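Novice: what's the 3D shape of this:
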Amino acid sequence: MVAIGYGLASAKWFTDKSGQIIARIVTQVALPMYMVNTITHDFTKGELIRLLPEIKFPIVSMLVLFAISVGFARALGIRKNRRGLFQSMFFNSNTVFVGLPINMALFGVKSLPYVLVYYMVNTTFFWTLGTYLIQRDGEGAWKFDIRATLSKVFSPPLLGFILGIIFVWTDVKLPTFVVSDLQYIGNLTVPLSMFFIGIAVQRAGLRNMEFNKYSLGILFGRFILAPIVMFFLLWKADVPHLMKQVFILQSAMPVMTNAPVVASLYGADADYAAIMVTESTILSLVVVPILMTLINN
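Specialist: This next block holds a predicted model:
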């Protein structure tokens, strides 16, 4: 599906705005409906109650990675106007456009709650600590806007997840025609996400890839340190094996697609962020099969 998206973008089937439109359809329409339908159809109160305490694993993992990123940025001599962006990309991962379809393709619908737990933590960290670090790189003074931050954290996918939990908790049964609509539209999530990845890679261009201390540090953090940290956190934990697999994969996803947008908004190095999104997304197509082989053995 990624290859089809790449091929159609190369054939000019998609305009410059197509990727943005697909991203909005996925995040604001298809994915929230997918959340509601899947949570209400496949999960019980007991399963959801057992899931919530496991939020501690991605929280601790990201805090550890953030601490490591501070040392890495100094050791590599990352210049000050890139340091916050470097740290943000080091510990945040793309849990929706790459993480969700990959986990759904590999593990099926049973992986969704674990994907969403990691997504909740990841998006909260990005729009608070991650955004602060990026904004600190920019030209202006840092300001914390609680309303804007909450609107980013409580995004449509997370609200869909919360709504699904409310329906399960209150034993609400949705009408058949509503369930059908949720299912049909929600099923657009995975293929459109895969198309989006292909379009993004084609638009960025493989020629823009460059490997230096700025990029290699991020790639090392995303694809090697992040899964290692998560592995050791989960190693002796008494949790389902599927959760371990999903959390390790989610931790090793590429750089957040929002990083260049936020960097541009605050006058940070948006080009650097865009290159890292491209490089990490392309390399994830190689890293994920290797990681899957390792965690299945």
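
Novice: contacts, neighbours, all on C-alpha from now
Specialist: Fine.

Novice: ok, Q250 to M243 distance?
Specialist: 10 Å (C-alpha to C-alpha, to the nearest Å).

Novice: So which of the two has more stuff around it?
Specialist: The neighbour comparison of Q250 against M243 (other C-alpha atoms under 10 Å) goes to Q250, with 29 against 19.

Novice: So the more buried one is in contact with M120, correct?
Specialist: No. Judged on C-alpha atoms under 8 Å, Q250 makes no contact with M120 at a distance of 11.8 Å.

Novice: If you count residues, where's the longest helix of the chain?
Specialist: helix 270-295 (DSSP state H).

Novice: list the buried ones in that helix?
Specialist: Within helix 270-295, the residues that qualify as buried are 270, 272-282, 284, 287-288, 291, counting by 16 or more other C-alpha atoms under 10 Å.

Novice: Stretch 102-115 spans what distance, first to last residue?
Specialist: One end of stretch 102-115 sits 10 Å from the other (C-alpha to C-alpha).

Novice: Which residues does that stretch contact?
Specialist: With contacts defined as C-alpha atoms under 8 Å, 6 or more residues apart in numbering, stretch 102-115 is touched by 38-39, 42, 51, 95, 99-100, 190, 242-243, 246-247, 249-250.

Novice: this one as well, want them side by side:
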Amino acid sequence: MALLTVFNEISILFLLILAGFIARKMNLLGDEINKGISVLVLQFTLPALIIKSMQFSFTREVMLGSIHMILVSIIVHGLAIAIAIITPRILKVEGDRKRIFQFTLVFSNVGYMGYPVLDAIYGEIGVFYGALFNIPFNFLLWTVGVIIMTQGRSGVTEAKFNYKRLAFNPGIISVFIGFSLFLFSIELPYVIFRTLDLLGNTTTPLSMLVIGAMLAEISLREIFIEEKLLSISIIRLAVIPLVTFALLKFFGASGLLIGIPVVISGMPAAANTAVFATMFDVEPHLASKAVFNTTLLSMISIPLLTMLL
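Specialist: Predicted structure coming up:
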């Protein structure tokens, strides 16, 4: 049943991408609309998703486990960053292609695919700890993610992102709000929660529509012959989760503390790869290829990974 659920969730993402593909072919989604949707997702619907996802009951019994999960998340993301720094040097990739590949390796599809998979394997407790694991992800997305996309690109940093206002961007603010509500067990009124829920739930379809629209401008043959993309996909889907498993085993982790990090680190490239690439004008088509390719291959890798666990 768990494997069927995993397959179904991945299939849904592909159908959403297909919808965006068709919409672009029908001239319903153009470049300007795509860019507008990308900004809308990053600055509006994604923050709503973050705050809503942190609406869990807090008890003393889970305090220690919560701290451990956040620490493990920092270690795992640190590992992914180290691999992302080393890999382009080994593959001899430079420029904007290097930035896309690094972003692909650091950021996995936690929010859009991670939660459903964790729910299928571990139930509600898996989703709970998955949300905690996702806290460093959101900080890194708006710091390391922006640095990857902008570093060394003339004029991009000033035009697209103001580092002095980093702490006040929607992503970081939503993490603080969501975690504060979680920490003090503050339950949002139904009207507010439902509003955030509806807004947050648009994040996945909007992101997939953008990816599909971008893919409509690319020959599908190019996706599978893209130089070194297959190597990056294998590292994203197999090498990183297996190294994560070995590392956590070495430190004595077990149960959810090893299962959740391994599952999440084995997710395909985050849809934000294409969203950020569009926002910062860094090879958006290559970013879409990376999301599409890793998501396609994950239909094989994720079921195998869940069987291993």
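
Novice: so what number do they get for TM-score?
Specialist: After superposition, the two chains reach a TM-score of 0.76 (TM-score structural alignment, normalised by the length of structure 1), with 283 aligned residues with a C-alpha RMSD of 3.7 Å.

Novice: circling back to that earlier point, with the buried residues of helix 270-295 of structure 1 in mind, which one is nearest to I4 of structure 1?
Specialist: I282 (14.6 Å; C-alpha to C-alpha).

Novice: looking at the alignment, what does that closest one pair up with in structure 2?
Specialist: Using TM-score structural alignment, the partner of I282 of structure 1 in structure 2 is L296.

Novice: ok, that match to V146 of structure 2 distance?
Specialist: 26 Å.

Novice: And L257 of structure 2, by the same measure?
Specialist: Separation of L257 of structure 2 from V146 of structure 2 (C-alpha to C-alpha) stands at 28 Å.

Novice: Which neighbouring elements make contact with the longest helix of structure 1?
Specialist: With contacts taken as 3 or more C-alpha pairs under 8 Å, 6 or more residues apart in numbering; DSSP states H and E, helix 270-295 of structure 1 sits against helix 189-204, helix 213-220, helix 241-251, helix 259-265.

Novice: Taking helix 213-220 as reference, get the angle to that helix.
Specialist: 30 degrees (axes from the mean of the first three to the mean of the last three C-alpha atoms, to 10 degrees).

Novice: that older thread, tell me which of the buried residues of helix 270-295 of structure 1 is nearest to V168 of structure 1?
Specialist: V288 (32.8 Å).

Novice: wait, the closest one sits on I248?
Specialist: No. Checked against C-alpha under 8 Å, the pair V288 of structure 1 and I248 is beyond contact range at 10.4 Å.

Novice: where do the helices sit along the stretch 51-200 of structure 1?
Specialist: For the stretch 51-200 of structure 1, applying DSSP state H, counting those that start in this stretch gives helices covering 56-75, 80-91, 99-107, 112-125, 131-137, 146-153, 156-169, 176-186, 189-204.

Novice: deepest of those helices, which one?
Specialist: The highest average neighbour count among these, using mean count of other C-alpha atoms under 10 Å, belongs to helix 80-91 at a mean of 25.

Novice: Now I197 of structure 1: closest residue in space, sequence neighbours ignored.
Specialist: Using C-alpha to C-alpha, 6 or more residues apart in numbering and skipping residues adjacent in sequence, the residue nearest I197 of structure 1 is V2, 6.1 Å away.

Novice: how many neighbours does that neighbour have?
Specialist: Neighbourhood size, V2 of structure 1 [other C-alpha under 10 Å]: 19.

Novice: That one: what's it in contact with?
Specialist: Counting by C-alpha under 8 Å, 6+ apart, V2 of structure 1 makes contact with 194-198.

Novice: Export those residues as CSV, with columns for distance to S10 of structure 1.
Specialist: Shown next, in CSV, are the contacts of V2 of structure 1 (distance: C-alpha to C-alpha, whole Å):
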residue, distance to S10 of structure 1
M194, 15
F195, 12
F196, 13
I197, 13
G198, 10
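
Novice: what's the closest of these to F91 of structure 1?
Specialist: I197 (20.4 Å).

Novice: Could you report the distance from the closest one to G140 of structure 1?
Specialist: Distance, I197 of structure 1 to G140 of structure 1, by C-alpha to C-alpha: 32 Å.

Novice: tell me the secondary structure for D281 of structure 2?
Specialist: Following DSSP: H, G, I helix; E, B strand; the rest coil, D281 of structure 2 is assigned to coil.

Novice: and it, how far is that from I50 of structure 2?
Specialist: 25 Å.

Novice: Settle it for me: which of these two has more neighbours?
Specialist: Between D281 of structure 2 and I50, counted using other C-alpha under 10 Å, I50 has the larger neighbour count: 27 against 17.

Novice: now stretch 72-87 of structure 2: which residue numbers in structure 1?
Specialist: Under TM-score structural alignment, the match for stretch 72-87 of structure 2 in structure 1 covers residues 57-72.

Novice: what's the mean gap between that stretch and the aligned bit of structure 2?
Specialist: Superposed on structure 2, stretch 57-72 of structure 1 shows a mean distance to its aligned partners of 2.3 Å (mean C-alpha distance after the TM-score superposition for structure 1).

Novice: For G267 of structure 1, which non-adjacent residue is closest in space?
Specialist: Excluding the flanking residues, the one nearest G267 of structure 1 by C-alpha to C-alpha, 6+ apart is G138, at 4.5 Å.

Novice: What number of residues are in the vicinity of the equivalent of that neighbour over in structure 2?
Specialist: Correspondence of G138 of structure 1 to structure 2, assessed by TM-score structural alignment: R153. By other C-alpha under 10 Å, 13 other residues sit near R153 of structure 2.

Novice: and what of K17 of structure 1?
Specialist: A count of nearby residues for K17 of structure 1, using other C-alpha under 10 Å, gives 9.

Novice: how near is it to V96 of structure 1?
Specialist: Distance, K17 of structure 1 to V96 of structure 1, using C-alpha to C-alpha: 20 Å.

Novice: Now which residue in structure 1 aligns to Y115 of structure 2?
Specialist: Counting by TM-score structural alignment, Y115 of structure 2 corresponds to L100 in structure 1.

Novice: Could you list which residues are in contact with D96 of structure 2?
Specialist: By C-alpha under 8 Å, 6+ apart, the contact set of D96 of structure 2 is 282-283.
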